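>>> Attaching a predicted model along with its sequence, questions to come.
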Amino acid sequence: MSEKICVGAIAGAFGVRGEVRLKSFTAIPEDIASYAPLESEDGTRSFSVKVTRQVKNGLAARLSGITTKEEADALRGTQLFVPRDRLPSLPDDEFYHTDLIGLEVTDTGGAPLGKVLSVINNGADDLLELSAPGQKQTVLLPFNKAVVPTVDLAHGRIVADPPEGLFS
C-alpha cells in the first residue's frame, strides 16, 4: 500500500443540507476535489468531493454519502487522505511539507542544528520549525534558497546557513 498524504480536513457542517466546511491543504484549495476519492486516515470511509463555493476559512463542499447536517457534523475533525502516487510530481526546488518533516538539519560545516517538526506558512515565506539541541523552545528557520541551500531527501538531511544569532 502506498503512503497516504493528508490533503484536507472537515471542519464541520455548512448549512443544513449536508454540506461540509472543508479545509484544503493543497496549493490551490479547490484542487482538493481533483484528488478524489479522499479517504479517512484509517481508510474505512471514502468520499468523492464537489466544491460548491468558497467560504470563510475554507470551502463549502458536498461529500458523497453525506446528506444531512448531522452526518456532516459527525465528520468534524476527520482528516482526508490520498495515496501519494496520486499527487503530481514537483520541480526540483519544490517539496511536499510531509517530506521535510523529520529531516535532520545541519549547518554548512556539518554541525547539527535540529530536526524539522513542521513547516509553517506565514504568508510571506515558509518557515521550518526545528527542535534544536540545547534549546528549550523550537527555532523558526526561514525556508528559502539563501538560508537553506540544500535539501537532500535521498539522504534525509537539510543543510542550512542560518542568520547570525538565530541559534544562540
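In hand now; what should we look at?

>>> all contacts plus neighbour counts: C-alpha atoms, from now on.
OK.

>>> Next, find the distance separating residue 96 from residue 39.
To residue 39, residue 96 is 19 Å away according to Cα to Cα, to the nearest Å.

>>> now swap in residue 163 and tell me
41 Å.

>>> Contact partners for the residue nearest to residue 39 when sequence neighbours are not counted?
Sequence neighbours aside, residue 46 is the residue nearest to residue 39 in space, at 4.3 Å (criterion: Cα to Cα, 6 or more residues apart in numbering). Counting by Cα atoms under 8 Å, 6 or more residues apart in numbering, residue 46 makes contact with 37-40.

>>> this is the comparison structure:
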Amino acid sequence: MPKADRVCVGAIAGAFGVRGEVRLKSFCADPESIAAYGPLWTEDGSRSFDVRLTRPVSGGFGAMLSGVTTKEAADALRGVQLFADRDRLPSLPDDEFYHADLIGLPVQDTGGAAIGTVRAVYNHGAGDILEIFAPGRKSAILLPFTLANVPTVDLKAGRIVADIPEGLD
C-alpha cells in the first residue's frame, strides 16, 4: 500500500529507446507537471526517482528516471505506478478532489442511509465516474461524479452524499 501522504501521479508504460528512457503516462491535470512533483516513489516506497521529461510520445512522455540507464532496467519498471508526496502537489479548489481521497469513502443517500463505498474513480474522457461497491449487489454502481449526483463530498467527516438517479440503483 502507498503511504497515505502520497498520491499516484503516473505510471511507467515500458522502455523507450535503448539508453534507459521510459514511456511515462501522466495522471496529472497538467501532464507535464509530473516532473515537478519529484522525487516520485514506487507504490511500496522502496525506490524513488527524479524525473526529466525528454519528449512527448504517443500516450505520454519519454522520460529519464534517475538511476535507470539501460533498456533492461527501463523494461523492468513496466507497469510501475509512481507516487508524489502530497505536500509537493498543488492545493485544490474546494470543488476538486484527488481520486486517492475519494477511494474508500462511505457513500450515503440524501436521507443518510448507507449506499456503499467508493472502490475506484474512472475517467474515460467524459468526466469522472465513481465505482461504488454496495454489499449485497451483483455489480457495482457506476455513478457520474457530477454536482447533481454527488451534492456533498466531506473529506473532514469522511463521507460522500449521493443522489443516485433511478436506473442506476
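Everything's here; your move. Small disclaimer: the values here were computed from a predicted structure and weren't measured.

>>> Next, the TM-score between them, please.
The TM-score (TM-score structural alignment, normalised by the length of structure 1) is 0.93; 167 aligned residues with a Cα RMSD of 1.5 Å.

>>> rewinding a little: looking at residue 163 and residue 39 of structure 1, which one has more neighbours?
More crowded of residue 163 of structure 1 and residue 39, by other Cα atoms under 10 Å: residue 39, with 21 against 11.

>>> List the contacts of the more buried one.
45-47, 80-82.

>>> again with residue 125 of structure 1
142-144.

>>> cool, now which of the residues you listed survive the switch to structure 2?
Among the contacts of residue 125 of structure 1, the contacts conserved in structure 2 (both residues aligned by TM-score structural alignment, their matches' Cα atoms under 8 Å) are 142-143.

>>> before we move on, the earlier item: so which of the contacts of residue 39 of structure 1 would you say is closest to residue 29 of structure 1?
For the contacts of residue 39 of structure 1, the residue nearest residue 29 of structure 1 by Cα to Cα is residue 80; the value is 13.4 Å.

>>> My guess is that closest one contacts residue 7. True?
Yes. Contact criterion Cα atoms under 8 Å: residue 80 of structure 1 and residue 7 qualify, at 6.0 Å.

>>> okay, the two: which has more neighbours?
The residue with more neighbours, out of residue 80 of structure 1 and residue 7, is residue 80; 28 against 22, by other Cα under 10 Å.

>>> name the element the aligned partner of the more buried one in structure 2 belongs to?
In structure 2, residue 80 of structure 1 lines up with residue 82, judged by TM-score structural alignment. Element membership of residue 82 of structure 2, judged by DSSP states H and E, is strand 81-85.

>>> Would you mind listing the buried residues in that strand?
81-85 (16 or more other Cα atoms under 10 Å).

>>> That strand vs structure 1 - mean distance after superposition?
For strand 81-85 of structure 2, the mean deviation from structure 1 after alignment is 1.6 Å (mean Cα distance after the TM-score superposition for structure 1).
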